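**Student:** the following comprises the amino acid sequence and a computationally predicted model.
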Amino acid sequence: MRVVIAPDSFKECLSAKSVAAAIARGWQRGAPHHELVQVPLADGGEGSTAALVDSLGGRLHEVSVTGPLGEEVCASYGLVGDGETVIIEVAEASGLQRVTADSRDAMRATSYGTGELINAAVAHRPRKLILCLGGSATTDGGAGILRALGARLLDAAGQDIPPGGEGLLQLASLDAAPALEKLEGIELTVACDVSSPLLGAEGAAAVFGPQKGATPAQVDVLDEALGHFATIAGQSGHDIHSFAGSGAAGGIGGMTVGILGAKARPGIELIMDAVGLAQQLGGTDLVITAEGAIDSQSSSGKTPVGVAALARQSGIPVVGLAGRVGDDLSALHEAGLTAAFSITPAPVSLAEAIHEAENNLVTTSEQLARLAEVLIDRGHSGT
């Protein structure tokens, strides 16, 4: 039996590579003669750079940049294809993992450091730049990126607006020409892990603001600030809000497409293509995918649904493993996910779930392998 193991990372817990290795270790215990193929994935969020650099044989470069709250952090970008393609993920410089849970500040968190990463990367004069958008700590609409690239975002007095989403309320004029000049001749693609709009009840502030530290009142302010940014951008001829995915990464999706002229692709599709997952599925009997949570939100561009949809084209069953499994998985089943299982054996705290995630993955995958072995044996015996 050939089993392809194609998981995402468990956010703030295990990398996709570690998740795949844990599943493989457990499966080997239960069915040691099965052929296992590990294909770590990402959906455009945290871990995307590593997944792409590993699969494409590139290399990582480290640089000191500005973190979400203004602190200095060491972040990496990837170069592949002899420097022809640069890979950057927002989570590296401006991600939630850069801020402790009790320090998150959605009002002033800035994407400036991601712009600094882009500056460092384009010094190599690449032909292509892939920007992976998930996992951000920011809701500034990508204003920080624009400023780092040289764009002018000024208030009514002609001064730079303050960093963060709240600062957008003071925006009076926008000149993106310096940023566009810096990226001239570079094909820019953004990998989105969500299809959320920029504004409104399903927008960047309302859906993702709370996990970035925003109170209900601050969510309203941030939504207003992003709306004001959209208005000013529109006056300069840039549409940053009228399309799906414009709310990705706190509005960076809208800015990169609407102002910088990027082409948006679902992150999981881009990464599955890059690692050649479709080719890996040839002759495969079962696919195991995994993510920290598998629930109704997973159908919006997350790894499990991407893997399931691809495997369904070849009639291959897909099992999902997660720390938490939601109640309504109908959309995922329709997309091709055969079944999903929680690896958590009993009610535990988040800290305990994170601490035991690797062991729980091993245990659960071993039990699944044992079940698969029995079903195969029964099928061969005709019972």
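**Tutor:** Yep, it's here.

**Student:** C-alpha from now on. contacts and neighbour counts both.
**Tutor:** Fine.

**Student:** wait, a strand at residue 129?
**Tutor:** Yes: per DSSP: H, G, I helix; E, B strand; the rest coil, residue 129 lies within a strand segment.

**Student:** strands of the stretch 51-200 of the chain, start to end?
**Tutor:** Under the criterion DSSP state E, counting those that start in this stretch, the stretch 51-200 of the chain contains strands at 59-66, 72-80, 85-89, 128-132, 152-154, 173-175, 187-192.

**Student:** any idea of the angle the second one forms with strand 128-132?
**Tutor:** Think strand 72-80. 130 degrees (axes from the mean of the first three to the mean of the last three Cα atoms, to 10 degrees).

**Student:** report the buried residues of strand 72-80.
**Tutor:** 73, 75, 76, 77, 78, 79, 80 (16 or more other Cα atoms under 10 Å).

**Student:** which strands and helices lie in contact with it?
**Tutor:** For strand 72-80, the packing partners by 3 or more Cα pairs under 8 Å, 6 or more residues apart in numbering; DSSP states H and E come out as helix 48-56, strand 59-66, strand 85-89, helix 90-94, helix 112-122.

**Student:** recalculate using a threshold of 7 Å.
**Tutor:** In terms of contacts (3 or more Cα pairs under 7 Å, 6 or more residues apart in numbering; DSSP states H and E), strand 72-80 is packed against helix 48-56, strand 59-66, strand 85-89, helix 90-94.

**Student:** next up, a second structure to put side by side with the first:
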Amino acid sequence: MPNTVVIAPDSFKGSLSARLVADAIAEGWASVRPDDELVLMPQADGGEGTLDAVEAAVPGARRRSAGLVTGPDGRPVPGEWLELPDGTAVTELAQSSGLPLMASPAPLTATTRGLGEVIRAALDAGARSVVIGLGGSASTDGGAGALSALGLLLLDEQGEPVPDGGAGLLEVLRIDRDELVAPPAGGVVLLTDVTAPLLGPSGAAAVFGPQKGASPEQVAELDRALGHFSRFLGGDPLAPGSGAAGGAGYGFAAAWKARIEPGADYLMTLSGLPSAIGEADLVLTGEGRFDDQSLGGKLVGQLIGLAGAERVGVIAGQVTASGGVWSASLTELAGSAEASLADTAAWLREAGRRAAEELG
């Protein structure tokens, strides 16, 4: 008897978009069970692939160029945003300020300035509200670079602008908000997949700094810098999600009163995924690495909670968690991480085939 299978993966960061991941899994499944109905709904949780997921979910969404913007290491990169029919601008920090855009890690100086330049372009084009996908950032600057691009002045003791990057925040002695662009009348929503606060042992620097190349000494310096910055900017540095994207969640919440929301939930609702799951026999999802963090607010964990572990299969580049679900590791199928990365689409097709054999 044919089944209805919803295929709703996240992107495999640095490898394939969520759309290409879904396509490959579907090809593998269909090679075994060609009569099943496959519903492809690529997803995101606020990080890399957010623009793709929203574009696929919202009829009439239109890509807009922001021109060249400042990349995380200062080199220019092309900026993009998504214009929705209701006047909402969707932006993705990873697209303009993400870690893969770096020539080499620079944890003390990487900046989110490009994100602010993209948002400014969207506002200049008449955006009535803004959604900012937070995730995949190269920096730990508390969103200071982005806010500076939007007119916030961070000044040192000589009244000069402080350098971009997290370490520069230690030089801030005054903040001038007079030139800060006002947030759009429709408000600002921040999409994130973490609940980390800005500061401390579970904060932006401590948890995510090492992923961006920070040594223990640099992590301590960045945490001090963020704490110093927060004393001038105000807001709540302990709010859940304020540590997202190197503290960009905190920066926009404090300066623009932006609302932090779980990105996976927001995008699942936008795409109609809960309704599709209700009519499905099985849900296949996936991400680059399925680990304990996946179960704490990321897309895969949210889908397991929504559909129930018995109806979910997870395909990932690496698998170190269980979650009570069927799973397939591309690294194990290919024999090594290097082999799986060399032809990710082929191993996703193989994983999809295995899923059909074992779950269909």
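**Tutor:** Sure, I can see it. Since the structure is predicted, the reported quantities are computational estimates derived from the model, not experimental observations.

**Student:** fetch the TM-score of the aligned pair.
**Tutor:** Remark: TM-score between the superposed chains equals 0.95 [TM-score structural alignment, normalised by the length of structure 2]; 356 aligned residues with a Cα RMSD of 1.6 Å.

**Student:** most packed of the strands of the stretch 51-200 of structure 1?
**Tutor:** Across the strands of the stretch 51-200 of structure 1, averaging neighbours per residue (mean count of other Cα atoms under 10 Å) puts strand 85-89 on top, at a mean of 27.

**Student:** quick one: that one aligns where in structure 2?
**Tutor:** Under TM-score structural alignment, strand 85-89 of structure 1 corresponds to residues 88-92 of structure 2.

**Student:** just stretch 13-25 of structure 1 next, same as before
**Tutor:** Going by TM-score structural alignment: stretch 13-25 of structure 1 matches residues 15-27.

**Student:** centre of the chain to that stretch, how far?
**Tutor:** In terms of Cα atoms, centre = their mean, to the nearest Å, the centre of stretch 15-27 of structure 2 is found 18 Å from the chain centre.

**Student:** and the residue nearest in space to the middle of structure 1, what does it touch?
**Tutor:** Centroid check for structure 1 by Cα atoms, centre = their mean gives residue 45 as the closest residue, at 1.6 Å. For residue 45 of structure 1, the contact set (Cα atoms under 7 Å, 6 or more residues apart in numbering) comprises 89, 91, 132, 133, 134, 135, 193.

**Student:** pull the contacting residues for the closest residue to the first one other than its chain neighbours.
**Tutor:** When you say that, I think you mean residue 89 of structure 1. Sequence neighbours aside, residue 132 is the residue nearest to residue 89 of structure 1 in space, at 4.4 Å (criterion: Cα to Cα, 6 or more residues apart in numbering). By Cα under 7 Å, 6+ apart, the contact set of residue 132 of structure 1 is 44, 45, 48, 88, 89, 90, 190, 191, 192.

**Student:** now which residue in structure 2 aligns to the second one?
**Tutor:** Yep, that's residue 45 of structure 1 we're talking about. Using TM-score structural alignment, residue 45 of structure 1 pairs with residue 47 in structure 2.

**Student:** quick one: secondary structure of its match?
**Tutor:** coil.

**Student:** kindly report the same for residue 31 of structure 2.
**Tutor:** helix.

**Student:** go ahead and list the helix or strand containing the closest residue in space to it that isn't next to it in sequence.
**Tutor:** Nearest residue to residue 31 of structure 2 in three dimensions, chain neighbours excluded: residue 353, at 6.7 Å (Cα to Cα, 6+ apart). Per DSSP states H and E, residue 353 of structure 2 falls inside helix 344-359.

**Student:** same deal with residue 315 of structure 2?
**Tutor:** Using DSSP H and E, residue 315 of structure 2 falls in strand 312-319.

**Student:** make TSV from the contacts of residue 132 of structure 1 and add distance to residue 18 of structure 1 to it.
**Tutor:** What follows is those, written out as TSV (distance: Cα to Cα, whole Å):
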residue	distance to residue 18 of structure 1
44	18
45	16
48	14
88	21
89	19
90	21
190	26
191	22
192	23
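
**Student:** ok, back up a step: where's the match of residue 45 of structure 1 relative to residue 176 of structure 2, distance?
**Tutor:** 30 Å (Cα to Cα, to the nearest Å).

**Student:** and what of residue 140 of structure 2?
**Tutor:** Between residue 140 of structure 2 and residue 176 of structure 2 the distance is 21 Å, computed by Cα to Cα.

**Student:** just residue 115 of structure 2 next, same as before
**Tutor:** 20 Å.

**Student:** do residue 72 of structure 2 as well
**Tutor:** Counting by Cα to Cα, the gap between residue 72 of structure 2 and residue 176 of structure 2 amounts to 23 Å.

**Student:** isn't residue 128 of structure 2 up against residue 188?
**Tutor:** No: Residue 128 of structure 2 lies out of contact with residue 188 (Cα atoms under 7 Å); the separation is 9.5 Å.

**Student:** now the helices for structure 1?
**Tutor:** 16-30, 48-56, 90-94, 112-122, 143-148, 177-182, 216-235, 248-258, 267-275, 277-280, 303-312, 330-335, 350-355, 357-381 (DSSP state H).

**Student:** hmm, back to that, what does the residue nearest to residue 31 of structure 2 correspond to in structure 1?
**Tutor:** In structure 1, residue 353 of structure 2 lands on residue 366 (TM-score structural alignment).

**Student:** tell me the contacts of its match?
**Tutor:** So residue 366 of structure 1 contacts 26, 27, 29, 30 (Cα under 7 Å, 6+ apart).

**Student:** could I get the helices and strands packed on strand 72-80 of structure 1 as a markdown table with distance to residue 223 of structure 1?
**Tutor:** Shown next, in a markdown table, are these (distance: least, Cα to Cα, whole Å):
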| stretch | distance to residue 223 of structure 1 |
| --- | --- |
| helix 48-56 | 28 |
| strand 59-66 | 24 |
| strand 85-89 | 24 |
| helix 90-94 | 19 |
